[in-house]
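Participant: Just to be clear, the model below is a prediction. Sequence and coordinates:
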Amino acid sequence: MALRIAVTAEPVPSHVSALDYVIGPALDQGHDVALYAPPMFRREARRRGVGFHRAGTDWTCDPAVQRVASGIWRQSGNASFNRHVFGRLWPERAEAKARDLIAAWTRARPDLVVSECSDLGGHLAAAVLRLPVWAADNGLGPVLLDLWDTDVAPALTSLHKRYGQDAPVLPPMVTPAPVHWFYGTPPPSARAVGRTVAAFRTAGPGLDGLPSSRPLVYVSLGTLTTAMPGLRGVVGDVYREVMAALSATGCDAIVSAGALARELPSTDPRIAVVEHVPQPALLRRVDLFVTHGGRASLLDAVQGATPVLGLGVLADQPGNTAAFARHGLGLALEPTARRAELADAVTALLGDPRHTAAMAAADAELSRLPPVDLAELLARA
């Protein structure tokens, strides 16, 4: 039986891609899928062949919001940044998102809501309308759980009371990887499911002309940090140190830096700087991935069996890269690491086949997970 599936996302550039493990199987299973999200994702919905309904605003693009958040990160560190963003900013904007969703779902009631785990307005709207709901882990699940009792739930309590709801709780969660990879203490409701990637993201990049005798390294520090004016300088310095380290090691490299690419001229012909690449496809062709450690990027690396050098910058990223290092899937350094330390780490990773073998084993473990079954989620909600 075809179900009406409502998927919600919050305004962070990579977040719809992080939900492809729900969207793809829902379409494959013949369900009617609609994305309820801020305007920035209209094109992403069209590319995936799903309906789009505007819900919420592109508030993360507000320069004032970015300036304050990045200032907190630079002055007080990632823990303070997380408390500000997830314990204050996200709860403050939950009501506006909830209002949009309540209005939309009152007009056209979905059978099942799959709301990304950080979409607090989506959770509230589903509760108000008594809709079955699951939270889709977008990588922020561990951060939210760590802050839930101390920061998130207290900030949401008065809002939930205004809407006649009990104390806020996270819905049961689906996560696109073995739970123990990222959760020290797994949430009891977490359900691990297989990961899929949208077909258009797997088109192979042109690598013609690159020598095959030297190791090929791919570098990307994500989309969010390069879009935040207060962090662009910091991330630009990290890119420069990484490029200098790679030049010293004699590797070939592709550096994907988004809008920062124009500010990172390469003086080494072995290092190509570009704005964007089809990352999942490229990671099947390279020998090492230097990454900020976003959840989707790390899982792309697993599916390409490519070891990682993690430079976690903010939010969940430091915890993600530390977890991968513990599992033998690469190494993790601070983003303040200098070129000599980076070069040593690159050399160690390229010279040790155990990391590649560990990645291949992780890919096999990931591939054994079944795709999410939307009808089953509805039955279990």
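Facilitator: Good, I have the coordinates.
Participant: from here on, contacts and neighbour counts on C-alpha atoms
Facilitator: Noted.
Participant: right, and the helix or strand after the host helix or strand of L101?
Facilitator: Counting by DSSP states H and E, the element that carries L101 is helix 94-107. Elements were assigned by DSSP H and E; along the chain past helix 94-107, the next helix or strand is strand 112-116.
Participant: Any chance you could list what contacts that following strand?
Facilitator: Strand 112-116 has contacts (Cα atoms under 8 Å, 6 or more residues apart in numbering) with 3-10, 19, 122-123, 126, 131-138, 378.
Participant: quick check, distance from that strand to the centre of its chain.
Facilitator: In terms of Cα atoms, centre = their mean, to the nearest Å, the gap separating the centre of strand 112-116 from the centre of its chain is 17 Å.
Participant: which other helices and strands contact the helix holding L101?
Facilitator: helix 120-128 (3 or more Cα pairs under 8 Å, 6 or more residues apart in numbering; DSSP states H and E).
Participant: Contacts for the helix it packs on, please.
Facilitator: Helix 120-128 is contacted from outside by 8, 90-91, 93-99, 101-102, 113, 115, 132-133, 135, 160, 163-165, 170-171, using Cα under 8 Å, 6+ apart.
Participant: Can you spell out which helices and strands pack onto the helix or strand following it?
Facilitator: As assigned by DSSP H and E, the chain's next helix or strand after helix 120-128 is strand 133-136. When contacts are defined as 3+ Cα pairs under 8 Å, 6+ apart, strand 133-136 sits against strand 112-116, helix 120-128, strand 173-175.
Participant: before we go on, here's another structure to hold up against the first:
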Amino acid sequence: MTLRIAVTAEPIPSHVSALDYVISPALEQGHEVVLHAPTMFRHEAGRRGMGFRPAGTDWTCDPAVQRVASDIWREAGNGPFNRYVFGRLWPERAEAKARHLVAAWTRTRPDLVIAECSDPGAHLAARVMRLPLLAADNGLAPVLLDLWDTDVVPGLAALYKRHGQDVPALPPLLTPTPIPWFYGTQPPAIRGVQRTVAEHRRALPGNPARYPSSRPLVYVSLGTVTTALPGLRTIVESAYREITAALRGIDCDAIVSAGRLAHHLRDAGGPRIKIVEHVPQPALLRHADLFVTHGGRASLLDAVQASTPVLGMGVLADQPANVAAFTRRGLGRALELRTTRAEIADAVTAVLDTPRYTDAVRAAGSELSRLPPLDLNRALHEVNGAGAAR
């Protein structure tokens, strides 16, 4: 049966890519898929071949929001940053998103809503409209679960009350990863499903033959959010400079994807170090021998699917915990963001020279590939059955 599926995303640059594991199978199974998201994602919807309806605002692009959030991270650390973001910022923006979605879904009622786990406006709108709802884990679900009772529910309580709804509850979760990888205790109503990547992210531009050489290839990316927050930008730029300085002293080639910082780092490159704004990461990682990463969940899964070990330098939100989880599984090593070029060089050399890291990542890739494919008709049936049981 063909379904009308509404997918929602919040205004974080990489978040539509993080949802490809639900978008791609929905399109491949012939369903009608519409992305309801801020306008920054209109192009992302088009290149994936799905419909688009504006919903919510590009509030993460507000300089005042960026400044306050990054100041909290810099002055108080990641824990207070997470509590501020998920206990205050997200709830404050949820009502506008919910209002837009209720209006859209009143005109064209979807059969199923798949909302980012960190999209409380979509969760509320689906509840108000009595629509079947699944939450798509974008990597933030473990953080949300940790903060749910202490910060998230209190932050949303007044909004839910205004809409005549009971206490917020996280919907059933889909996650594109074996659950023990990122969850210490398995939450109720969570299901691991096969991870897919959009087609345009699986191909390298130009001739891929130029990447292999006699030297190992190190790929470096510290993510998109880290370069967008002004309070983080100088710290992250310094980290990129320490990384490139370390790589210049190692017999390797390197590609450094630095987003909006790329033009500031041109002087840090060289004959063996290429500085770029962006590359199709999943495709490039298939040619890389090491991935120096901020530890976003999608980036780590890209590395596993490419059999590329990681050197993680977690920055904010879920990233430090993600890097720690991968380190415990022997999939790479971890360093602090503010570390020296000598320490980075030692860690890079250690990972490149130790085959057990690559072996561990290959084994993890086999485990990841055994997750079941996502069947959207079955998922709808399960959600409806769970609702009837309640």
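Facilitator: Perfect, I can see it now. Not measured: the values here are computed from a predicted model.
Participant: What would you report as the TM-score here?
Facilitator: Remark: TM-score between the superposed chains equals 0.98 [TM-score structural alignment, normalised by the length of the first structure]; 381 aligned residues with a Cα RMSD of 1.0 Å.
Participant: picking that back up, after superposition, how close is the helix holding L101 of the first structure to the second structure?
Facilitator: Mean deviation of helix 94-107 of the first structure relative to the second structure after superposition (mean Cα distance after the TM-score superposition for the first structure): 0.6 Å.
Participant: tell me the angle that helix makes with strand 112-116.
Facilitator: Interaxial angle of helix 94-107 of the first structure relative to strand 112-116 (axes from the mean of the first three to the mean of the last three Cα atoms, to 10 degrees): 160 degrees.
Participant: V273 of the first structure: what's it in contact with?
Facilitator: Neighbour list for V273 of the first structure: I254, V255, S256, A257, A261, L264, P265, S266 [criterion: Cα under 8 Å, 6+ apart].
Participant: The residues you listed, buried ones only, as a PyMOL selection?
Facilitator: Per 16 or more other Cα atoms under 10 Å, the buried members of those correspond to this PyMOL selection:
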select buried, resi 254+255+256+257+261+264+266
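Participant: Show me the contacts of V273 of the first structure that map onto strands.
Facilitator: Judged by DSSP state E, strands contain the following of the contacts of V273 of the first structure: I254, V255, S256.
Participant: all strands of the first structure, in order?
Facilitator: In the first structure, the strands defined using DSSP E lie at 4-8, 32-37, 51-54, 112-116, 133-136, 173-175, 191-192, 216-220, 252-256, 271-274, 288-291, 308-310, 330-332.
Participant: Pipe the ones you listed into CSV and attach distance to T356 of the first structure per row.
Facilitator: Listed next are the strands of the first structure as CSV, based on distance: least, Cα to Cα, whole Å:
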stretch, distance to T356 of the first structure
strand 4-8, 35
strand 32-37, 37
strand 51-54, 40
strand 112-116, 31
strand 133-136, 29
strand 173-175, 24
strand 191-192, 23
strand 216-220, 14
strand 252-256, 18
strand 271-274, 23
strand 288-291, 9
strand 308-310, 9
strand 330-332, 9
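Participant: Next, the buried residues of the helix holding L101 of the first structure.
Facilitator: Buried residues in helix 94-107 of the first structure, counted by 16+ other Cα under 10 Å: A94, E95, K97, A98, R99, D100, L101, I102, A104, W105.
Participant: Pipe the residues you listed into TSV and attach distance to S76 of the first structure per row.
Facilitator: Formatted as TSV, those follow (distance: Cα to Cα, whole Å):
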residue	distance to S76 of the first structure
A94	25
E95	28
K97	29
A98	31
R99	34
D100	34
L101	35
I102	37
A104	40
W105	40
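Participant: so which of those would you say is closest to G319 of the first structure?
Facilitator: For these, the closest approach to G319 of the first structure (Cα to Cα) belongs to A94, at 25.4 Å.
Participant: surely the closest one meets D119?
Facilitator: Yes. If you go by Cα atoms under 8 Å, A94 of the first structure and D119 touch, sitting 7.4 Å apart.
Participant: Read off where stretch 328-340 of the second structure ends up in the first structure.
Facilitator: Counting by TM-score structural alignment, stretch 328-340 of the second structure pairs with residues 326-338 of the first structure.
Participant: Any buried residues in that stretch, and which?
Facilitator: G328, L329, G330, L331, A332, L333, P335, R338.
Participant: burial count for P370 of the first structure?
Facilitator: The number of residues packed near P370 of the first structure is 12, by other Cα atoms under 10 Å.
Participant: Return the residues in contact with the alignment partner in the second structure of it.
Facilitator: Aligned by TM-score structural alignment, P370 of the first structure pairs with P372 of the second structure. Counting by Cα under 8 Å, 6+ apart, P372 of the second structure touches G192, V193, Q194.
Participant: Any idea how many residues pack against the equivalent of A2 of the first structure over in the second structure?
Facilitator: When the second structure is aligned by TM-score structural alignment, A2 of the first structure is paired with T2. Counted with other Cα under 10 Å, the neighbours of T2 of the second structure add up to 12.
Participant: Can you tell me how far the residue nearest to T2 of the second structure when sequence neighbours are not counted is from A98 of the second structure?
Facilitator: What sits nearest to T2 of the second structure in space, not counting adjacent residues and going by Cα to Cα, 6 or more residues apart in numbering, is H31, at 5.0 Å. To A98 of the second structure, H31 of the second structure is 24 Å away according to Cα to Cα, to the nearest Å.
Participant: Then R74 of the second structure?
Facilitator: 31 Å.
Participant: can you check L285 of the second structure too?
Facilitator: Look at L285 of the second structure and A98 of the second structure: by Cα to Cα, they are 38 Å apart.
Participant: if we can go back for a sec, nearest to A345 of the first structure, of the buried residues of stretch 326-338 of the first structure?
Facilitator: L331 (7.3 Å).
Participant: Kind regards, and thank you for your time.
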